[in-house]
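[1] Sequence first, then the predicted structure:
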Amino acid sequence: MRATLSLCVLKALDGGATYGYAIASGLEEQGFGTVKGGTLYPLLTRFEAAGWVTASWQAGDGGPGRKYFSLTSAGRRELAEQRELWARFSGTVDRFLGTQGRSTETPDRSTHGNP
């Protein structure tokens, strides 16, 4: 999960400006489990430092304001690059897993590879 969090957070921001809790909730709803603030907010801060997102405070409806994050054009390019890298990686893993267990011979495990 942690290895894909960067890609998934960028994708969550692809739909428009949103705030941290909404990102975490959306990821949880999609089956990624609980993403804690101590993991998410430092990631968003790194994205902001890299120029991939901008952040702005917006007043809340009767409550405290929220910090909204939006993808920049550089962030959209990074998302596209990470998606491509993920596609290549997952394709490699799928091909590898698909070749496992296809042998027509069943190895004799009783000798543990010894003749």
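    Looks like it arrived, so ask away. Residues are numbered from 1 along each chain as shown.
[2] From now on I want contacts and neighbour counts done on CA atoms only, so please keep to that.
    Noted.
[3] who touches the residue lying closest to Tyr41 once chain neighbours are set aside in this structure?
    Using C-alpha to C-alpha, 6 or more residues apart in numbering and skipping residues adjacent in sequence, the residue nearest Tyr41 is Gly20, 7.1 Å away. When contacts are counted by C-alpha atoms under 8 Å, 6 or more residues apart in numbering, Gly20 touches 37, 40-41, 67-69.
[4] putting a second one here so we can go through both:
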Amino acid sequence: MNTQFKKGVLELVVMMVVAKKDIYGYELVKEVCNIVHVNEGTIYPLLKRMTNESIFETYLQESTEGPPRKYYRITVRGLDVMKEIKREWIEFSNSINKFIEENKEV
């Protein structure tokens, strides 16, 4: 998939995954990769930025398999941001899909 397409939708995908349930980083990477294949190194800086922007909050939870895990939870602000980005994405993708349908011969 085109790298620029991934960049454009990755933030929304990450927010939607976290909105479904609190999740730790590695599990989040696996779930996101089921939708959009990305490098693990791409997700963690995004999580840090989104946490700094109060889209996510974090907490530690003990693990039976090693050290405590950092979990991500979407905030009320994050839900608002996600809804707006989702609305914009749907509007944008509908517009592009309509354009493609109208120009099938090209």
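    All right, it came through fine. The structure displayed is predicted, hence computed values, not measured ones.
[5] follow-up on the earlier one: quick one: map the residue nearest to Tyr41 of structure 1 onto structure 2.
    In structure 2, the residue paired with Gly20 of structure 1 according to TM-score structural alignment is Gly25.
[6] quick one: the helices in structure 1?
    When assigned using DSSP state H, the helices of structure 1 occupy the ranges 2-13, 20-27, 37-50, 73-99.
[7] so Gln82 of structure 1 makes contact with Val9?
    No. When contacts are counted by C-alpha atoms under 8 Å, Gln82 of structure 1 is not listed as touching Val9 (11.3 Å).
[8] Neighbours of the aligned partner of Asn103 of structure 2 in structure 1, how many?
    Using TM-score structural alignment, the equivalent of Asn103 of structure 2 in structure 1 is Gln100. Other residues within reach of Gln100 of structure 1, judged by other C-alpha atoms under 10 Å, total 8.
[9] roughly how far apart are Gln100 of structure 1 and Cys8 of structure 1?
    Using C-alpha to C-alpha, to the nearest Å, we find Gln100 of structure 1 at a distance of 29 Å from Cys8 of structure 1.
[10] One more: Gly38 of structure 1?
    16 Å.
[11] now swap in Phe69 of structure 1 and tell me
    Relative to Cys8 of structure 1, Phe69 of structure 1 is positioned 14 Å away (C-alpha to C-alpha).
[12] Comparing the two, which residue is more hemmed in?
    More crowded of Phe69 of structure 1 and Cys8, by other C-alpha under 10 Å: Phe69, with 23 against 19.
[13] Just list the residues touching the aligned partner of that one in structure 2, thanks.
    Across the two structures, Phe69 of structure 1 finds its equivalent in Tyr72 of structure 2, going by TM-score structural alignment. Residues touching Tyr72 of structure 2, when contacts are defined by C-alpha under 8 Å, 6+ apart, comprise 18, 22-25, 56-59.
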